[in-house]
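[1] got a structure for you, letters missing:
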């Protein structure tokens, strides 16, 4: 998980796909996509927003969480959840990652509420006379988003979704990580946050393989996309049935065209090697709020 360029030199933002990272990859260019696809790509570049997707009378609804995790995100979620009975609900994630420590805070809140998690894009299905919402599986969960996914008591990842990981890095030096210089204080911050993330991973029921996979991908390499075997190996997936997290909900055809091919597995069964080039995730376009304590970003 790569770190985002720091919006505040006192802190770092983590973006991307699964363990400790630097803010880099994320929104990938697409061709021939729908309006929903373009909107999803743009929203994923902005600070995370939460929306309640109602689908009464046949289902309870779910929480849509789209965008980058910033220092304001845990507070924004508390404001969103005020007055709502969210216990046991499902969060549908589409995110490039963000701040490590704030993602950990948010993930613990998810677990305390007994939330389930999945990856997808919430869309309004207007076929025929129906305006029933649905979930398009062609979505991204990268860097620290992967740890939010891990916070779910039940976790489902559709086959068309992209779950990607990379290392933690200093957010203001991720663009040219090899050429940048680092102090002992910088190394202390990164190692401290790795420790925090490791504890969180095990508290959430994740496997050490998740940390090992993420830490094996430096910021100058493409993010590693987890295949089906690795999703199980890392304990990111607890069920193969979408109905376990979104009962009575339609799973729409992909709203976003294939954005990138699967990458070769690092652990587990070998996958067919395919060329892939991930792009950087855009930095949040608005200030992320008050001064933050120093921390890593993905």
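    Sure, I can see it. Treat the numbers as computed from the prediction; the structure is a model and nothing was measured. Numbers count the residues shown, from 1 in each chain.
[2] rest of the way, CA atoms for contacts and neighbours
    Noted.
[3] count the neighbours of residue 80 for me.
    15 (other CA atoms under 10 Å).
[4] which non-adjacent residue is nearest it?
    residue 50 (6.8 Å; CA to CA, 6 or more residues apart in numbering).
[5] settle this for me: the one you found is touching residue 64, isn't it.
    Yes - with contacts counted by CA atoms under 8 Å, residue 50 reaches residue 64, the gap being 5.6 Å.
[6] which one's more surrounded, those two?
    Using other CA under 10 Å as the criterion, residue 50 and residue 64 rank with residue 64 on top: 22 against 19.
[7] give me the neighbour count for residue 145.
    38.
[8] residue 230: neighbour count?
    What residue 230 shows, counting by other CA under 10 Å, is a neighbour count of 20.
[9] tell me if I am right that it is in a helix.
    Yes - residue state for residue 230 (DSSP: H, G, I helix; E, B strand; the rest coil) corresponds to a helix.
[10] if I look at it, how far off is residue 118?
    16 Å (CA to CA, to the nearest Å).
[11] surely residue 113 meets residue 90?
    No - using CA under 8 Å, residue 113 makes no contact with residue 90, being 10.2 Å away.
[12] who's more crowded, these two?
    residue 90 (25 against 16).
[13] state the distance from the closest residue to that one other than its chain neighbours to residue 29.
    Of all residues not flanking residue 90 in the chain, residue 116 sits nearest, at 4.4 Å (CA to CA, 6+ apart). Applying CA to CA, the value for residue 116 to residue 29 is 30 Å.
[14] please apply the same query to residue 158.
    Applying CA to CA, the value for residue 158 to residue 29 is 21 Å.
[15] repeat that for residue 182.
    From residue 182 to residue 29 the distance is 32 Å (CA to CA).
[16] residue 133 now?
    Residue 133 is 26 Å from residue 29, by CA to CA.
[17] look at these two and report which has more neighbours.
    Between residue 133 and residue 29, counted using other CA under 10 Å, residue 133 has the larger neighbour count: 20 against 13.
[18] quick one, helices of the stretch 101-250 of the chain?
    For the stretch 101-250 of the chain, the helices defined by DSSP state H, counting those that start in this stretch cover 144-150, 184-203, 208-215, 228-233.
[19] take the ones you listed and write them to TSV, including distance to residue 96.
    Output for these, formatted as TSV (distance: least, CA to CA, whole Å):
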stretch	distance to residue 96
helix 144-150	6
helix 184-203	17
helix 208-215	15
helix 228-233	18
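[20] packed most tightly, which of those helices would that be?
    helix 144-150 (a mean of 33; mean count of other CA atoms under 10 Å).
[21] who's in contact with that one?
    1, 14-21, 69, 93-100, 103-104, 106-107, 110, 117-119, 141, 155, 163-165, 201, 204-206, 235-236, 298 (CA atoms under 8 Å, 6 or more residues apart in numbering).
[22] let's bring in a second one:
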């Protein structure tokens, strides 16, 4: 799961090491606890009836109330907002599309959709799409509950390398690792009622690894995420918000936060 290298001009080298150190110090000071889950626990949590494949109506975040339940399979929408229209689809996306492995669709005028879970191998699927059916794409519209962090970062780097823009539509949903892919856009736009949120990184224990090994792995992943976000021009405080939020919850950014933390570069007109 090796990432592409980051040049010094993109936040790597000494700057990256400094950012990593600052982040880990802030993380330690905040008292955030990184989640460590065993594979069976993750599978059970994701397959239980509580994570139904459905449309879920939630209230928009406010300054004093920004956490919402995390839905890895459902499609949340803000009360009063409609499900988003996505390029390349004749109809509105369904919850089943959100719950399945990410698929890609080419629309008109260079707009393309990336809809579904980011799973191991999704970054390779994305590259194939951009090399073939999506070679005329200029803006990637994301609708995803997230998933694989390494794949999300790889997708974001592909977006930046190709000088593409990213979009989360009005009423759209980009959660967990999805904002990492979104951060790759040269221009990053979001609709007024877009739901963009983050939470803690989870590490899966393997074989004889100890809990300490798992926590160390989660810390390393978090540091890579921050280093990557800095290289994309995003304020690292955005990921600290995630590290302070339990994995079963989601910290939803308000519109003004998205701009202040440079997660977005502007507000979408649609």
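    Good, I have the coordinates. The model shown is predicted, which means the values in this text are computed figures rather than measured ones.
[23] circling back: and the residue nearest to residue 80 of structure 1, what's its match in structure 2?
    In structure 2, residue 50 of structure 1 lines up with residue 104, judged by TM-score structural alignment.
[24] which residues in structure 2 does stretch 103-115 of structure 1 match up with?
    The counterpart of stretch 103-115 of structure 1 in structure 2, using TM-score structural alignment, spans residues 152-164.
[25] what residues sit buried inside the matching stretch?
    Within stretch 152-164 of structure 2, the residues that count as buried by 16 or more other CA atoms under 10 Å are 152-160, 164.
[26] circling back to that earlier point, quick one: contacts for the residue nearest to residue 90 of structure 1?
    Per CA under 8 Å, 6+ apart, neighbours of residue 116 of structure 1: 88-91, 151-155, 245.
[27] what's the answer for residue 236 of structure 2, then?
    23, 226-227, 229-230, 261.
[28] could you measure from it over to residue 262 of structure 2?
    10 Å.
[29] just residue 14 of structure 2 next, same as before
    Residue 14 of structure 2 is 22 Å from residue 262 of structure 2, where distance means CA to CA.
[30] now do residue 46 of structure 2
    Distance from residue 46 of structure 2 to residue 262 of structure 2, by CA to CA: 31 Å.
[31] neighbour count: those two, which is higher?
    residue 262 (19 against 15).
[32] residue in structure 1 matching that one?
    That one, residue 262 of structure 2, aligns with residue 235 by TM-score structural alignment.
[33] please, which helix or strand holds residue 91 of structure 2?
    Using DSSP states H and E, residue 91 of structure 2 falls within no helix or strand.
[34] what about it, distance to residue 163 of structure 2?
    Separation of residue 91 of structure 2 from residue 163 of structure 2 (CA to CA) stands at 29 Å.
[35] before we move on, what about residue 113 of structure 2?
    16 Å.
[36] pick out the residue closest to the middle of structure 2.
    Centroid-nearest residue in structure 2: residue 178, 1.9 Å away (criterion: CA atoms, centre = their mean).
[37] mind checking how far it is from residue 115 of structure 2?
    Counting by CA to CA, the gap from residue 178 of structure 2 to residue 115 of structure 2 is 10 Å.
[38] ok, the alignment partner in structure 1 of residue 212 of structure 2 to residue 54 of structure 1 distance?
    Counting by TM-score structural alignment, residue 212 of structure 2 corresponds to residue 184 in structure 1. As judged by CA to CA, residue 184 of structure 1 and residue 54 of structure 1 stand 50 Å apart.
[39] ok, so of the contacts of residue 236 of structure 2, who is nearest residue 131 of structure 2?
    Nearest to residue 131 of structure 2 among the contacts of residue 236 of structure 2, counting by CA to CA, is residue 229 at 24.8 Å.
[40] residues contacting the closest one?
    So residue 229 of structure 2 contacts 180, 183, 235-236 (CA under 8 Å, 6+ apart).
[41] what residue of structure 1 takes the place of it?
    Using TM-score structural alignment, residue 229 of structure 2 pairs with residue 201 in structure 1.
[42] cool, and residue 182 of structure 2?
    Per TM-score structural alignment, residue 182 of structure 2 is aligned with residue 149.
[43] and its match, how close does it get to residue 238 of structure 1?
    In terms of CA to CA, residue 149 of structure 1 sits 11 Å off from residue 238 of structure 1.
[44] now do residue 159 of structure 1
    Counting by CA to CA - residue 159 of structure 1 and residue 238 of structure 1 are separated by 14 Å.
[45] ok, residue 103 of structure 1 next?
    From residue 103 of structure 1 over to residue 238 of structure 1 (counting by CA to CA), the distance is 20 Å.
[46] pretty sure residue 215 of structure 2 contacts residue 34?
    Yes - the criterion here is CA under 8 Å, and residue 215 of structure 2 meets it with residue 34 at 6.6 Å.
[47] do you know how far the nearest residue to residue 200 of structure 1 once chain neighbours are set aside is from residue 35 of structure 1?
    Leaving aside its sequence neighbours, residue 200 of structure 1 sits nearest to residue 104 (CA to CA, 6+ apart; 6.9 Å). In this view, residue 104 of structure 1 and residue 35 of structure 1 are 32 Å apart by CA to CA.
[48] which residue ranges form the strands in structure 2?
    Counting by DSSP state E, structure 2 has these strands, from start to end: 35-37, 55-58, 67-69, 75-78, 103-106, 111-115, 139-143, 165-168, 173-175, 188-190, 195-198, 202-204, 249-252, 266-267.
[49] tabulate those strands (JSON lines), appending distance to residue 222 of structure 2.
    Shown next, in JSON lines, are the strands of structure 2 (distance: least, CA to CA, whole Å):
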{"stretch": "strand 35-37", "distance to residue 222 of structure 2": "11"}
{"stretch": "strand 55-58", "distance to residue 222 of structure 2": "28"}
{"stretch": "strand 67-69", "distance to residue 222 of structure 2": "20"}
{"stretch": "strand 75-78", "distance to residue 222 of structure 2": "25"}
{"stretch": "strand 103-106", "distance to residue 222 of structure 2": "26"}
{"stretch": "strand 111-115", "distance to residue 222 of structure 2": "24"}
{"stretch": "strand 139-143", "distance to residue 222 of structure 2": "22"}
{"stretch": "strand 165-168", "distance to residue 222 of structure 2": "22"}
{"stretch": "strand 173-175", "distance to residue 222 of structure 2": "16"}
{"stretch": "strand 188-190", "distance to residue 222 of structure 2": "22"}
{"stretch": "strand 195-198", "distance to residue 222 of structure 2": "12"}
{"stretch": "strand 202-204", "distance to residue 222 of structure 2": "10"}
{"stretch": "strand 249-252", "distance to residue 222 of structure 2": "16"}
{"stretch": "strand 266-267", "distance to residue 222 of structure 2": "26"}
